[in-house]
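Chemist: Could you work out the structure for the sequence below:
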Amino acid sequence: MRVAQLQKVERILICGGTGCMSSGSVKVMDALKAELAARQLGQIEVVMTGCHGFCEQGPLVIMEPQGVFYRRVQVEDISELVQSHIIEGNILERLLYQDPGNQQRAITYRDVPFYAKQQREVLHNCGHIDPENIQEYIAAGGYQALEKVLREYTPQQVIEDVKKSGLRGRGGGGFPTGLKWEFTSKAPGEKKYVVCNADEGDPGAFMDRSVLEGDPHAVLEGMLICGYAIGADEGYIYVRAEYPLAIKRLKVAIAQAEAAGYLGDNILGSNFSFRIKIKAGAGAFVCGEETALLNSIEGERGMPRPRPPFPAVKGLWGKPTNINNVETFANVPLIFRKGADWYAAIGTEKSKGTKVFAMTGKVNNTGLVEVPMGITMRQIIFDIGGGIRDGKKFKAVQIGGPSGGCLPESLLDLPIDYDSLIAAGAMMGSGGLVIMDETTCMVDLARFFLNFTQKESCGKCTPCREGTKRMLEILQRICAGEGREGDIETLERLARVIKSTSLCGLGQTAPNPVLSTLRYFRDEYEAHIREKRCPAGVCSNLLTYYIDAEKCIGCGLCKKNCPVGAISGNTKEAHVIDPAKCIKCGVCMSKCKFGAVGRK
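Modeler: As a prediction, the model looks like this:
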């Protein structure tokens, strides 16, 4: 494929997010640099960027300035790619993204439906700049907001603009950010702290990690503006140790910001001083709760504190402390660079701006997406996500992580905002989206998430420690085919008690997956309990394997591979499965070439 206006390549971007790096993007970059040097094309700049979002298609390579988008590039493709695109001026068609719906190939990343229907504001630098080069951040408008704030705003004016923007905390609860800053600002005491919560522990969530890896200076700038507004001179970023690349790039960014005068004493010639430290967490999910996080920074066991007093009054080392998550801080520079009115014009009446989601599960296009508040789940899953894999039917989406809820097909057109999700029995959370198809058992899913939160409970309060354990035991019984009448009512009663009496947010939200699946998929619970049947065919104790005599040709493959000798039959005659011996491993179904083995 040749493009008449194919521009001379000046810069090649290679996705350096964790996903693409695990797929080999570092080796791709090394091979590309070597190939360019061998062909005397060393003047072309090769840049390792942060996450570009389309994790499903990595490693990603983008030719600038035109933005030609190559996906799943491997080391063995490099020589042909350089020859075709750079030397001959031809697009290497086989490495372009092909839409599975209309089979059209996208030349630039802007042509890919995954990107075309997003509104990338927080992620505008991710995938486009070198996160370890402060000059690239500055060239993209970085630190302009801080300079503007220090030159033109009083601390109270900063807070008023954040309130005017309508920004709400992106960590889960959705509390108004400006109001939170104001509480800390007005709290008595000369020493105050800013804390960035980067303890992203939800299964399948990688929003904060990707921002830290791809645009760390945006988070630093947001923390600086917050520090100026509330009167703090010191900040901490609490990031889990399982994010080594994020920690590495944060350390580089902090050192560069200090060298450039954006961190330290008398920043940019003002009387404002601010320093930032990194605290690596040990990976306890409960440390995502802000008071447990503060205990961990102080060197104590990560367990929540009773509230009040709230951290805004008595936080880190007993001093007033403002805590926001990574995405919240990354939004702040946008508000002051583009204006509070501009920001408030995005989204809905009560949920302003955009939201970053990590989309995983049974969807064609997994990855990191950013969309305006108010978009529907259908638009995210089918327009951006490309629909359900293998042509299967959509069943549900888990939003908000282990503390969130499951929404059914009937709510696909629900607008995504804080209040609508709460009303539907879910929550925004930090932004994890797990997509499920018809093969997902909703009872088993509720068991999975409750098992996670039960293990992650710090054990400090009885409702969470004991209540989630009792709920989990009931779910395990139901999935094992031992459910009994009254189990559903017991689950609902326990859930209400745990939600209303637990000490912190982990316990208060732990029952959500159970309550939401009971609300929308109660029939599956009833089928497990009353009919001893798993409609999705997942819970092995509730399955019965059989052989269709009309389809079976008696080849003996199933009999030969059965690990317990549960199958009998002569060659060229229909075989039979003995249900008393069958351990329901599914080997017979996977080995049968004629579709004769079924389960019910």
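
Chemist: going forward, measure contacts and count neighbours with C-alpha atoms only.
Modeler: OK.

Chemist: Now for Glu300, how many residues are close by?
Modeler: Per other CA atoms under 10 Å, the neighbour tally for Glu300 reads 11.

Chemist: Likewise for Ala34?
Modeler: Ala34 has 16 neighbouring residues, counting by other CA under 10 Å.

Chemist: Just the element for it, please.
Modeler: For Ala34, the element it lies in under DSSP states H and E is helix 25-38.

Chemist: Of all the residues in that helix, which ones are buried?
Modeler: By neighbour count on 16 or more other CA atoms under 10 Å, the buried set for helix 25-38 is Ser25, Val26, Val28, Met29, Ala31, Leu32, Lys33, Ala34, Glu35, Leu36.

Chemist: The first one and Ile14 touch, don't they?
Modeler: Yes - at 6.9 Å, Ser25 counts as touching Ile14 under the criterion of CA atoms under 8 Å.

Chemist: To which secondary structure element is Ile323 assigned?
Modeler: Using DSSP H and E, Ile323 falls in strand 321-325.

Chemist: typo on my end, it should be Ile12
Modeler: strand 11-15.

Chemist: same for that strand, what does it pack against?
Modeler: helix 25-38, strand 45-49, strand 61-64 (3 or more CA pairs under 8 Å, 6 or more residues apart in numbering; DSSP states H and E).

Chemist: The closest residue to Ile488 other than its chain neighbours: what secondary structure?
Modeler: Excluding the flanking residues, the one nearest Ile488 by CA to CA, 6 or more residues apart in numbering is Tyr525, at 7.6 Å. For Tyr525, the assignment made with DSSP: H, G, I helix; E, B strand; the rest coil gives helix.

Chemist: Look at Tyr525 and say how many residues are nearby.
Modeler: 26.

Chemist: any idea how far Val514 is from it?
Modeler: 10 Å (CA to CA, to the nearest Å).

Chemist: ok, Met442 touching Thr517?
Modeler: Yes - taking CA under 8 Å as the definition, Met442 is a contact partner of Thr517 at 6.4 Å.

Chemist: Following up with a second sequence; could you model it the same way so I can compare the two?
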Amino acid sequence: MATTLTPILTEFWDDERSWSMETYERYDGYQALRTALGMSQGDLIQTVKDSGLRGRGGAGFPTGMKWGFLPPPDGGPRYLVVNADESEPGTCKDIPLMMAAPHFLIEGVVITSFAIGCNHAFIYLRGEVVHVYRRLMRAVEEAYAKGFLGKNILGSGFDLDVTVHAGAGAYICGEETALLDSLEGRRGQPRLKPPFPAVAGLYARPTVVNNVESIASVPAIIRHGADWFTGMGTEKSTGFGLFSLSGHVKRPGQYEAPLGITLRELLDMAGGMRSEQHGLKFWTPGGSSTPIFTAEHLDVPLDFESVAAAGSMLGTRALQIFDETTCVVRAVDRWIDFYAHESCGKCTPCREGNYWMKQVLHRLEHGQGIEADLDKLLDICDNILGRSFCALGDGATSPVTSSIQYFRDEYLRHLPSAENPEGGCPFDPAASALFAPEVIAAP
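Modeler: Alright, predicted model coming up:
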């Protein structure tokens, strides 16, 4: 497997006007759409299936298979909804992609809509990123002006309208059914499944919900073929992806590479840790809702299967890097603050569990806890995991259980002792610079 970068979605991000239609067409933009319109819907779906493209939003579900779940046409509408509500701490790949090269997404939306028989697609964007909203709206206007959207696209007889919708800023709306409720004007809360969106989604019609990067990867697959895509990555985790390095590295940013690359290789490309005096302490392979890893996991291949076998999840490939100056208890405490705040409150395990974890972690961080609090945290996690209405609750337990697994002694060092009579965090906050915005803040 190649371990070098594979600039595909990021190929021309450094061009002066990378976001413009002119730049995108100069790099063969919308050629894949012309190819797709000459193919049958079945062949398009099969090509994406053959490529092995898996959802880039976190779950890793095969994209082509999801498209194939739609029931046969019944004469009514069906919809494509792009989940652009990126808001997990550490996850920051979709927003720069839409900002730097939005036409990858627009072209992918048209191809996907044609494949599934959709005539009205929606892009649900997080409302706080007004600059990205404006950029997307401009890209949609350019696509309409060039005939890539609207009536009779490129003379094919296929019609498609695209609506860019700005959400009100709720993490829960990243869950696909909560997103659909929000898009319909309701309060963003998860729906009971089944029925799944493929059967009864937006406006109770068959709906495909995909992540931004998933849809943006489709044009390259159609242009170059499924075999080209499977030539990158691993056998079961094919292709390329954006790896978002943030935190205590010299050159944080987006690194587009084949799945299966390791953090050690990515760190080399990023110039290593920010300081030679402090080594890697812990990191997240897929954002704050995935179990943390330590330095012993530097060589774990970053693909869905290998990361799962090592005890975590690849998720959104949000690699948050923390060095030895970081207090793991403080980091987990801040993450749970986020999840307690963002819980929609629909189900008791998540609503109550995150609230109580927040209280216990706060006590521990400030030296007011006892050793039994660690078992209390694990007990709360057991009552959240697998019992929540959606994955928000499950994800919130990940940093807690994994941090206790790897850093139990550090939790105990926060308790009052002979060495630390008053208890509390033994780390110097000024030395850690832990919570600079690029470290764990939501984008």
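
Chemist: hang on, the earlier thing: where in structure 2 does the strand holding Ile12 of structure 1 fall?
Modeler: Counting by TM-score structural alignment, strand 11-15 of structure 1 pairs with no residue of structure 2.

Chemist: next one: that strand to chain centre, how far?
Modeler: Distance, stretch centre to chain centre, for strand 11-15 of structure 1: 23 Å (CA atoms, centre = their mean, to the nearest Å).

Chemist: What are the buried residues along the helix or strand just after it?
Modeler: Once the chain leaves strand 11-15 of structure 1, the next helix or strand it forms, by DSSP H and E, is helix 18-22. Within helix 18-22 of structure 1, the residues scored as buried using 16+ other CA under 10 Å are Thr18, Gly19, Cys20, Met21.

Chemist: swap in stretch 24-42 of structure 2?
Modeler: So for stretch 24-42 of structure 2, counting by 16+ other CA under 10 Å, buried means Tyr24, Gly29, Tyr30, Ala32, Leu33, Arg34, Ala36, Leu37, Gln41.

Chemist: Can you add distance to Gly287 of structure 2 and give these back as JSON lines?
Modeler: JSON lines is the format used below for the buried residues of stretch 24-42 of structure 2 (distance: CA to CA, whole Å):
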{"residue": "Tyr24", "distance to Gly287 of structure 2": "30"}
{"residue": "Gly29", "distance to Gly287 of structure 2": "31"}
{"residue": "Tyr30", "distance to Gly287 of structure 2": "32"}
{"residue": "Ala32", "distance to Gly287 of structure 2": "32"}
{"residue": "Leu33", "distance to Gly287 of structure 2": "33"}
{"residue": "Arg34", "distance to Gly287 of structure 2": "36"}
{"residue": "Ala36", "distance to Gly287 of structure 2": "34"}
{"residue": "Leu37", "distance to Gly287 of structure 2": "37"}
{"residue": "Gln41", "distance to Gly287 of structure 2": "35"}
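
Chemist: Show me which of these is closest to Ser87 of structure 2.
Modeler: Tyr24 (26.9 Å; CA to CA).

Chemist: Helix, strand or coil: sort out that closest one for me.
Modeler: helix.

Chemist: which residues does the counterpart of it in structure 1 contact?
Modeler: By TM-score structural alignment, Tyr24 of structure 2 lines up with Tyr137 in structure 1. Counting by CA atoms under 8 Å, 6 or more residues apart in numbering, Tyr137 of structure 1 makes contact with Asn125, Ile129, Asp130, Pro131, Asp215, His217.

Chemist: In helices, which of these fall?
Modeler: In helices, defined here by DSSP state H, the members of these are His217.

Chemist: so which of the contacts of Tyr137 of structure 1 hold up in structure 2?
Modeler: Contacts conserved in structure 2 for the contacts of Tyr137 of structure 1, using both residues aligned by TM-score structural alignment, their matches' CA atoms under 8 Å: Pro131, Asp215, His217.

Chemist: re the thing from before, any chance of the helices and strands packed on strand 11-15 of structure 1 in JSON lines, with distance to Ile399 of structure 1 too?
Modeler: Putting those into JSON lines (distance: least, CA to CA, whole Å) gives the following:
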{"stretch": "helix 25-38", "distance to Ile399 of structure 1": "30"}
{"stretch": "strand 45-49", "distance to Ile399 of structure 1": "28"}
{"stretch": "strand 61-64", "distance to Ile399 of structure 1": "31"}
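
Chemist: Where do the helices of the stretch 501-600 of structure 1 begin and end?
Modeler: 505-509, 512-520, 522-530, 557-561, 587-591 (DSSP state H, counting those that start in this stretch).

Chemist: what range in structure 2 matches the second one?
Modeler: Looking back up the chat, that one is helix 512-520 of structure 1. Going by TM-score structural alignment, helix 512-520 of structure 1 lines up with residues 398-406 of structure 2.

Chemist: Give me the mean distance between that stretch and structure 1.
Modeler: In the superposition with structure 1, the average deviation recorded for stretch 398-406 of structure 2 is 1.2 Å (mean CA distance after the TM-score superposition for structure 1).

Chemist: Show me which positions of stretch 163-179 of structure 1 end up buried.
Modeler: For stretch 163-179 of structure 1, a neighbour-count test (16+ other CA under 10 Å) marks 163-172, 174, 176-179 as buried.

Chemist: on that earlier part again, quick check: of the buried residues of helix 18-22 of structure 1, which lies closest to Ile388 of structure 1?
Modeler: Ile388 of structure 1 lies nearest to Gly19 out of the buried residues of helix 18-22 of structure 1, by CA to CA, at 21.0 Å.

Chemist: Against Ile335 of structure 1, how distant is the closest one?
Modeler: Applying CA to CA to Gly19 of structure 1 and Ile335 of structure 1 gives a distance of 30 Å.

Chemist: now swap in Glu152 of structure 1 and tell me
Modeler: Going from Glu152 of structure 1 to Ile335 of structure 1 by CA to CA gives 14 Å.

Chemist: what does Thr321 of structure 1 give?
Modeler: 22 Å.

Chemist: Mind checking which of those two has more residues around it?
Modeler: Higher neighbour count among Thr321 of structure 1 and Ile335: Thr321, with 29 against 24, using other CA under 10 Å.
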